[in-house]
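Q: build me a model from this:
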Amino acid sequence: MSLRVIVGISGASGAAIGLRVLELLAETGRVETHLVISPAAERTLATEVDSAAPARARQLATRYHEVSDIGAAIASGSFRTAGMIVAPCSIRSLSAIAYGQLDNLLARAADVHLKERRRLVLPVRESPLHLGHLRAMTQVTEYGAIVAPPVPPFYLMPDTIAELIDQIARRAIGLLDLGTAALPINEWQGGGA
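A: The predicted model follows:
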């Protein structure tokens, strides 16, 4: 394994995206993944995917960290990574990251990525947005995070929800710029007139 990526799954709807991120990274055989799941994400995974999904996510990860373990290796800047994805990113997690409310490992690990100037990808899952949400997004963007709402790639003409989830996960991973051809994204080839 040559790369480390931290994957956080927060309690927003769309937990299948985080699960797919883990699957795709595991398939490369080159990425060491460190997983943090919030308590709300455990419930969302079980509700939206199936009751076995939280356990499956932990099995896919190279290492699982309890969200309460703020002394874990991933809470330190000396633990080198290629980046972090919080998928999906709830407004609660976004706000904690934006305003330094570092009371759990997910927020602390994200904060470490900001302070160390490493890639932090936040597929924020909320709609509609009020001004407080937008300000939190602006704040993390000013700190260096990449806010990447999980927007479906309709131009690819997906046939299933699984295809949508797959492309959203691939896009999030692509934003880490890992330089791997093992995770291609279907690119827009342009339309002709």
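
Q: when you work out contacts or count neighbours from here on, use the C-alpha atoms and nothing else.
A: Fine.

Q: buried ones in the strand or helix carrying residue 55?
A: With the criterion set as DSSP states H and E, the secondary-structure element containing residue 55 is helix 53-60. Neighbour-count burial for helix 53-60, with 16 or more other C-alpha atoms under 10 Å as criterion, is recorded at 53-54, 57-58, 60.

Q: quick one: the strands in the chain?
A: For the chain, the strands defined by DSSP state E cover 3-9, 31-37, 63-65, 83-86, 120-122, 146-147.

Q: with respect to residue 174, which of those strands lies nearest?
A: For residue 174, the closest of the strands of the chain is strand 120-122, at 9.8 Å, according to C-alpha to C-alpha.

Q: and of the strands of the chain, who's closest to residue 132?
A: strand 146-147 (14.9 Å).

Q: packing partners of that closest one?
A: For strand 146-147, the contact count by 3 or more C-alpha pairs under 8 Å, 6 or more residues apart in numbering; DSSP states H and E identifies strand 120-122, helix 131-143 as packing neighbours.

Q: buried stuff in the longest one?
A: Residues of helix 131-143 classed as buried by neighbour count (16+ other C-alpha under 10 Å): 133, 136-137, 139-141, 143.

Q: any chance of the residues you listed in CSV, with distance to residue 33 too?
A: Formatted as CSV, the entries for these read as follows, by distance: C-alpha to C-alpha, whole Å:
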residue, distance to residue 33
133, 29
136, 27
137, 25
139, 27
140, 23
141, 24
143, 24
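
Q: and this one, so I can compare the two:
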Amino acid sequence: MTRQTLSQRKRAAIVEAAVLELSDKGFQAMSMDALAARAEVSKRTVYNHFASKELLFQEIAKLIFEQSSEVTAIQYQPDVAIDGQLTAYGRNEIELLKSRRFRDLCRVMIAECIHSPQLAAEAMVKFAEQEQTLDQWISAAIADGKLQSVDANYAANQFHGLIKAQAFWPQLLMGQPFPDDETCEQIISDAVVMFTGRYGV
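A: Now for the predicted structure:
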């Protein structure tokens, strides 16, 4: 494992403190003084890493997208059954959504989508995922004749929605416990069956 430098550790501490400050106070009310105190660094150190609150918020958005793309990247495999590929993707998605850290990051982003929609929109556009995503997988499956012709982004959002309705939104918004492993497998299975039932060839 690569050891972090002191500068890298301080940067990470600042980001973690920002997540907590944003969760407690929101973007507009968050001060760099309070952030520095929470991160146990000087205010100058904060500004050395992030010249503005906007850049710090963009860093949090970047973390969300990087974590998501690392876990849920999917490459279309023409010789593997569609339902098998979707099941594997769904399991990876569940592992991501199970992470409390990921949900905490999302909670901050969602709150700012409400209070500062322009800021959130700019961050999301700047750090849009570059890895292979489910909509690209769907497009490849359509081209291969394995799925019906459909707007790939629309269909991808449907599949995500089937999973997140039980294993993300209730936990994020209502504090419900994350489903156990057996329930997660049922959620994935049902999502795959509904998706392939609608779009399968």
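
Q: would you pull the TM-score for this pair?
A: The TM-score (TM-score structural alignment, normalised by the length of the first structure) is 0.27; 87 aligned residues with a C-alpha RMSD of 5.2 Å.

Q: as a markdown table, the strands of the first structure with distance to residue 112 of the first structure and mean neighbour count would be great.
A: Putting these into a markdown table (distance: least, C-alpha to C-alpha, whole Å; neighbours: other C-alpha atoms under 10 Å) gives the following:
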| stretch | distance to residue 112 of the first structure | mean neighbour count |
| --- | --- | --- |
| strand 3-9 | 11 | 25 |
| strand 31-37 | 14 | 24 |
| strand 63-65 | 15 | 17 |
| strand 83-86 | 10 | 26 |
| strand 120-122 | 10 | 27 |
| strand 146-147 | 15 | 19 |
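
Q: turn the ones you listed into CSV, including distance to residue 95 of the first structure.
A: Formatted as CSV, the strands of the first structure follow (distance: least, C-alpha to C-alpha, whole Å):
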stretch, distance to residue 95 of the first structure
strand 3-9, 15
strand 31-37, 17
strand 63-65, 21
strand 83-86, 13
strand 120-122, 11
strand 146-147, 12
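
Q: before we move on, which element is residue 125 of the second structure in?
A: Going by DSSP H and E, residue 125 of the second structure is in helix 117-126.

Q: and the next element down the chain from that helix?
A: Using DSSP H and E, the helix or strand that follows helix 117-126 of the second structure in sequence is helix 134-143.

Q: which is the succeeding secondary structure element to that next one?
A: Counting by DSSP H and E, the next helix or strand C-terminal to helix 134-143 of the second structure is helix 152-167.

Q: tell me which residues in that following helix are buried?
A: Buried residues in helix 152-167 of the second structure, counting neighbours by 16+ other C-alpha under 10 Å, are found at 152, 155-156, 159, 162-164, 166-167.

Q: could you look up the next helix or strand downstream of that helix?
A: In the C-terminal direction, the helix or strand that comes right after helix 152-167 of the second structure (DSSP H and E) is helix 169-174.

Q: same list, the helices and strands packed on strand 146-147 of the first structure, but as JSON lines with distance to residue 85 of the first structure please.
A: Supplementary listing: those in JSON lines, determined by distance: least, C-alpha to C-alpha, whole Å:
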{"stretch": "strand 120-122", "distance to residue 85 of the first structure": "5"}
{"stretch": "helix 131-143", "distance to residue 85 of the first structure": "14"}
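
Q: closest one to residue 25 of the first structure among these?
A: strand 120-122 (14.8 Å).

Q: against which helices or strands is that closest one packed?
A: Using 3+ C-alpha pairs under 8 Å, 6+ apart as the contact criterion, the neighbours of strand 120-122 of the first structure among helices and strands are strand 83-86, helix 105-115, strand 146-147.

Q: tabulate the ones you listed in CSV, adding columns for distance to residue 22 of the first structure.
A: Formatted as CSV, those follow (distance: least, C-alpha to C-alpha, whole Å):
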stretch, distance to residue 22 of the first structure
strand 83-86, 10
helix 105-115, 16
strand 146-147, 19
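
Q: out of the buried residues of helix 152-167 of the second structure, who's nearest residue 98 of the second structure?
A: Residue 98 of the second structure has its nearest neighbour among those in residue 167, at 7.7 Å by C-alpha to C-alpha.

Q: touching, residue 172 of the first structure and residue 85? I think so.
A: Yes: counting by C-alpha atoms under 8 Å, residue 172 of the first structure touches residue 85, with 7.2 Å between them.

Q: in the second structure, which spans are helices?
A: Along the second structure, counting by DSSP state H, helices occupy 6-25, 32-39, 43-49, 53-72, 82-98, 100-115, 117-126, 134-143, 152-167, 169-174, 181-199.

Q: can you mark which positions in the second one are buried?
A: It refers to helix 32-39 of the second structure. With the criterion 16+ other C-alpha under 10 Å, helix 32-39 of the second structure contains buried residues 32, 35-36, 38-39.

Q: now those in JSON lines, with distance to residue 13 of the second structure?
A: Shown next, in JSON lines, are those (distance: C-alpha to C-alpha, whole Å):
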{"residue": "32", "distance to residue 13 of the second structure": "13"}
{"residue": "35", "distance to residue 13 of the second structure": "10"}
{"residue": "36", "distance to residue 13 of the second structure": "9"}
{"residue": "38", "distance to residue 13 of the second structure": "9"}
{"residue": "39", "distance to residue 13 of the second structure": "5"}
